[in-house]
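**Student:** Sequence and predicted structure below; questions after.
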Amino acid sequence: MNILVQGAGALGGYFGGRILEAGYDVSFFVREKRAASLTKEGLKITSPEGMFESKNVMVFTRLEEIKNIDLVILAVKGYHLDQVIPQIQAIVEQTDAFVLPLLNGVEHLEILQQAIGEEKVLGGFASIIATLNEQGHIVHSSGSSAIKFGALHNDQIEVCKQLEAMNQHVKTKILREEAILKHMWKKYIFITAFSGITSAMQLPAGFIANTEASFATAGNVIYEMSMLAEKEGIVLTEQEVEGMVNRLRGFSGEATSSMHQDMRKGLPIEVEHLHGGALRMAAKHGVTVPVIETLYGILKPYENGRP
C-alpha cells in the first residue's frame, strides 16, 4: 500500500515516520517551508518508543507530482481544513485514494464526505503528545502513541484490513475499531476538556489534579460533551464518562495538551475546531453548554496566535 501523509508536523511526521521506518512506501505532501526543512534536516524522531532518523524522505509540494497513492493520512490542524479541501479533492481525483483524517473533533467528517464522497472517508484519530523543536525534529513526550481507525462505508473494508496488518510491524499502535465513531467522540470529549483547561490556566496537567476548582471545571466540560454525544446518537455509560473525568488526574505534573504547547509558542490554536464545534452542535440541538462556552470565550483571542 502506498501512503501519502498530508502534513508533516509533529503528528503526521511521527506516524508517517513510524510507518516509513517499518519499510512501507510513505511520502509526504507539505508546504515549501516544511519541505525545505525535511530536505535539509531529514525526518528525525525522539521518542520513548524508539529513535528514528531518515535523510531519504520523499516529499511533494505540488499536486501534479502525486501519483499511485492508495491512502492519504490527513494530519493537519483543524484550522487548516478549509484550505486543504481542494487539495484533497484533487489528490482523490488523480489517485482514487481513500482518506484517513486524524483531525480532532468530528465536524470534519461531514465536510470531507461532502467534498470527496462518503465512501472515501475513513473514521480515525491519533493519540500522542508531541511537538516540533527548533530544528523541525519531532519530540514525542507521552509514553505511547496510537492511530485508531475504522470503516464508515463498506467500500473501506479492504483498505482497513491492509492498515490493520501494519500494526505488528510498526513501533506505534495502528488499531482497527469497529465502533470508530464512538471512539472518536470519546477522544473529542476528553481533549476538549484537557486542552481547554490547560490552555485557559496556561499551566500543565499537574495543576488539574492539585486544584479542585480546575479539576471540577474540566470535569464539567466532560459532562457537557457527553450530553452532546448522546444528542448525536453516541451513548456512553456512566462508567465511561467517570473514567474520562478520573483520567484528568492521571497525567504527570509537567504533561500538557498540544493546544497549550501551541499557545506557549504563540501559534494558532484549535479552539474554533474543538470548542466552537461543540457550541455549534449545542445550538443545533437547542441546549446550553456554559462551561465550554466560557472556555471558548477565554481562548478565542488566541485563535490566530498570541494577540
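**Tutor:** Received, thanks.
**Student:** CA only for contacts and neighbour counts going forward, please
**Tutor:** Fine.
**Student:** Check the gap between residue 290 and residue 196 for me.
**Tutor:** Between residue 290 and residue 196 the distance, using Cα to Cα, to the nearest Å, works out to 13 Å.
**Student:** Quick check: buried residues in the helix or strand hosting residue 213?
**Tutor:** Residue 213 is part of helix 212-231 when elements are defined by DSSP states H and E. Buried residues in helix 212-231, defined by neighbour count with 16 or more other Cα atoms under 10 Å: 214-215, 217-229.
**Student:** Now do that helix: distance to the chain's middle.
**Tutor:** Helix 212-231 sits 20 Å away from the centroid of its parent chain (Cα atoms, centre = their mean, to the nearest Å).
**Student:** And the strands in the protein, which stretches?
**Tutor:** Listed in chain order, the strands of the chain (DSSP state E) span residues 2-6, 25-29, 43-46, 52-54, 58-60, 71-74, 98-101, 123-127, 130-132, 138-140, 146-150, 173-176.
**Student:** Identify whichever of those lies nearest to residue 248.
**Tutor:** Across the strands of the chain, the minimum distance to residue 248, taken as Cα to Cα, is reached by strand 123-127, at 15.1 Å.
**Student:** tell me the angle of the closest one relative to strand 146-150?
**Tutor:** Going by axes from the mean of the first three to the mean of the last three Cα atoms, to 10 degrees, strand 123-127 is angled at 170 degrees with respect to strand 146-150.
**Student:** got another, please set it beside the one above:
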Amino acid sequence: MEIKTVSIIGLGALGILFGNHLSKRMPKEDLRIIAEQDRISKYKGNHVYCNGERCHFNYITPEEACTPADLVIFAVKYNDLNKAIQAVSNQVGEKTIILSLLNGITSETLIGETYGAHKLLYCVAQGMDAVKVDNRLTYEHMGMICFGERVPGVISEKVTQVSDFFKRMAIPFEVETDMYKRLWGKFMLNVGVNQTVAVYETNYGGVQAAGKARDTMIAAMKEVVLLSEKEGIYLTQQDIDYWLKVLGTLSPKGKPSMRQDMEAKRCSEVELFAGEVLKLGQKHNVPTPVNQRLYDEIIRVESTY
C-alpha cells in the first residue's frame, strides 16, 4: 500500500509544523486536519501561521463521513488524548497506520487499546525547537521523526510504507530497530529538560550552559535511567550523552511546550513526566527526589492560575 491520505489531529506545535510541510506537497483534499467545529471556526477566522506564512488546511469534523486515511497522526497534548482517540474513529480503517507524536511512554498503549496495537508504529519527534504563541508557530530546526516497530529488530511492511512516504514528502526521518528504548530515551530527555526549563523559568539556553539548571536536568534524567533498569529497558550514560547532544542542536532561545504552557497559565503535562516517574519509583521502591521536587513546584505554580 502506498500512503496517499493523511489525517492529523492536534494543531499544536508539531501538528502545525508537519501539517504545513505536508500541505505544500499533497493534494489539499488528501491531508485532513481533524477538529471540532468550534475550533475549525476559530482556525478559519484567525488563521494559523507557520514561520510567518499562513497555513492553508483542509479541516473536517470528527462526525464527517469519509474514507479511512492511510496514515493517522496524533499531535495533541496528553490531556486531550482520550478525546482525540474517539474523534478519529472515522479516519481509521483496516489498513490505517497510526503514529503518535506525543511525549511520554504511554500514548501508544492507550491508542492501541481502541484501534489495535498492530496498527501502531512507535515514534518520537526530536530535534525541533518550535515555539507556538496563540495561532503562530516559529521554528529554526524542523528536527525529524524517528519510528519503528515495538518489537526490536523488525523492519515491517508498515515501516517501509511510512519510510517511502516520508521520502516522497521530504520529511527528515530515521528508522529505529530498538524503538521502545528510543521512546524511553526521549522520555528521559523530556523529564529533564521540559520540567527544568519550566521551573527555572528559562529557555533551552538555560540548560545548554553549565549551572544549577543543567545539573538539575541531568539529575532528573539519571532517575529515569535507574527506573529503566527496573523496567528492562537499560538506558545508560551513553543514552544521556546522546540526548544532551540533541538538546545542544536546538536554538538557545527556544522553549519546550511545558514552559510555553506555564507562561500561558495552562495546565502542563507534568503527570506525563514527573508524575509517571513518581509512579514508577513507588512501583520499584526507587527514590526519585529530584522529580518529586520538580513535580511539587510545577503543581504549586499551576495551583495559582
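**Tutor:** The structure has been received and is ready for your questions. What you are looking at is a predicted structure, and each value in this text was computed from that prediction instead of being measured.
**Student:** Quantify their similarity with the TM-score.
**Tutor:** Structural agreement between the overlaid chains, expressed as a TM-score with TM-score structural alignment, normalised by the length of the second structure, amounts to 0.86; 298 aligned residues with a Cα RMSD of 2.8 Å.
**Student:** Pick out whichever of the buried residues of helix 212-231 of the first structure sits closest to residue 100 of the first structure.
**Tutor:** Where these are concerned, and distances follow Cα to Cα, residue 100 of the first structure has its nearest neighbour in residue 229, at 21.7 Å.
**Student:** wait, that closest one sits on residue 183?
**Tutor:** No - using Cα atoms under 8 Å, residue 229 of the first structure is not in contact with residue 183, being 11.2 Å away.
**Student:** Nearest the geometric middle of the second structure, what residue?
**Tutor:** residue 102 (3.1 Å; Cα atoms, centre = their mean).
**Student:** that older thread, which one of the strands of the first structure lies nearest to residue 113 of the first structure?
**Tutor:** Comparison of the strands of the first structure against residue 113 of the first structure by Cα to Cα identifies strand 98-101 as nearest, at 9.9 Å.
**Student:** Check the offset of the closest one from the chain's centre.
**Tutor:** Chain-centre distance of strand 98-101 of the first structure: 12 Å, with Cα atoms, centre = their mean.
**Student:** List the superposition-based mean deviation of it with respect to the second structure.
**Tutor:** Comparing strand 98-101 of the first structure with its match in the second structure after superposition yields a mean distance of 1.5 Å (mean Cα distance after the TM-score superposition for the first structure).
**Student:** now for that strand, which elements pack on it?
**Tutor:** Contact partners of strand 98-101 of the first structure among helices and strands, from 3 or more Cα pairs under 8 Å, 6 or more residues apart in numbering; DSSP states H and E: strand 71-74, strand 123-127.
**Student:** okay, these in JSON lines with distance to residue 2 of the first structure next?
**Tutor:** Formatted as JSON lines, these follow (distance: least, Cα to Cα, whole Å):
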{"stretch": "strand 71-74", "distance to residue 2 of the first structure": "7"}
{"stretch": "strand 123-127", "distance to residue 2 of the first structure": "18"}
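**Student:** The ones you listed: which one's closest to residue 84 of the first structure?
**Tutor:** By Cα to Cα (comparing all of those), the closest turns out to be strand 71-74, at 9.4 Å.
**Student:** who touches that closest one?
**Tutor:** Residues outside strand 71-74 of the first structure that contact it (Cα atoms under 8 Å, 6 or more residues apart in numbering): 1-7, 12, 97-103.
**Student:** how close does the closest residue to residue 9 of the first structure other than its chain neighbours sit to residue 223 of the first structure?
**Tutor:** With Cα to Cα, 6 or more residues apart in numbering as the criterion, residue 9 of the first structure has its nearest non-adjacent residue at 6.8 Å, and that residue is residue 132. Residue 132 of the first structure is 32 Å from residue 223 of the first structure, where distance means Cα to Cα.
**Student:** And for residue 99 of the first structure?
**Tutor:** For residue 99 of the first structure, the distance to residue 223 of the first structure under the criterion Cα to Cα works out to 31 Å.
**Student:** again, but for residue 44 of the first structure
**Tutor:** When Cα to Cα is applied, the distance between residue 44 of the first structure and residue 223 of the first structure equals 39 Å.
**Student:** Now do the helices in the stretch 201-305 of the second structure.
**Tutor:** Counting by DSSP state H, counting those that start in this stretch, the stretch 201-305 of the second structure has helices at residues 204-208, 212-230, 237-248, 257-263, 274-284, 289-302.
**Student:** Next, the contact list for the nearest residue in space to residue 224 of the first structure that is not next to it in sequence, please.
**Tutor:** The shortest distance from residue 224 of the first structure to any residue other than its chain neighbours is 5.9 Å, reached at residue 289 (Cα to Cα, 6+ apart). Applying Cα under 8 Å, 6+ apart to residue 289 of the first structure gives the contacts 224, 279, 282.
**Student:** cool, and residue 91 of the first structure?
**Tutor:** Residue 91 of the first structure makes contacts with 63, 66, 97, as judged by Cα under 8 Å, 6+ apart.
**Student:** Could you find the closest non-adjacent residue to the last one?
**Tutor:** It refers to residue 97 of the first structure. When the adjacent residues along the chain are set aside, residue 97 of the first structure lies closest to residue 70, with 4.5 Å between them (Cα to Cα, 6+ apart).
**Student:** Identify the residue of the second structure aligned to that neighbour.
**Tutor:** Taking TM-score structural alignment as the criterion, the aligned counterpart of residue 70 of the first structure in the second structure is residue 70.
**Student:** Let me know whether that match touches residue 99 as I believe.
**Tutor:** No - in this structure residue 70 of the second structure lies outside contact range of residue 99 using Cα under 8 Å: 11.1 Å.
**Student:** contact partners of stretch 40-58 of the second structure?
**Tutor:** Stretch 40-58 of the second structure has contacts (Cα under 8 Å, 6+ apart) with 16-17, 19-20, 23, 28-29, 31-33, 59-60, 135-139.
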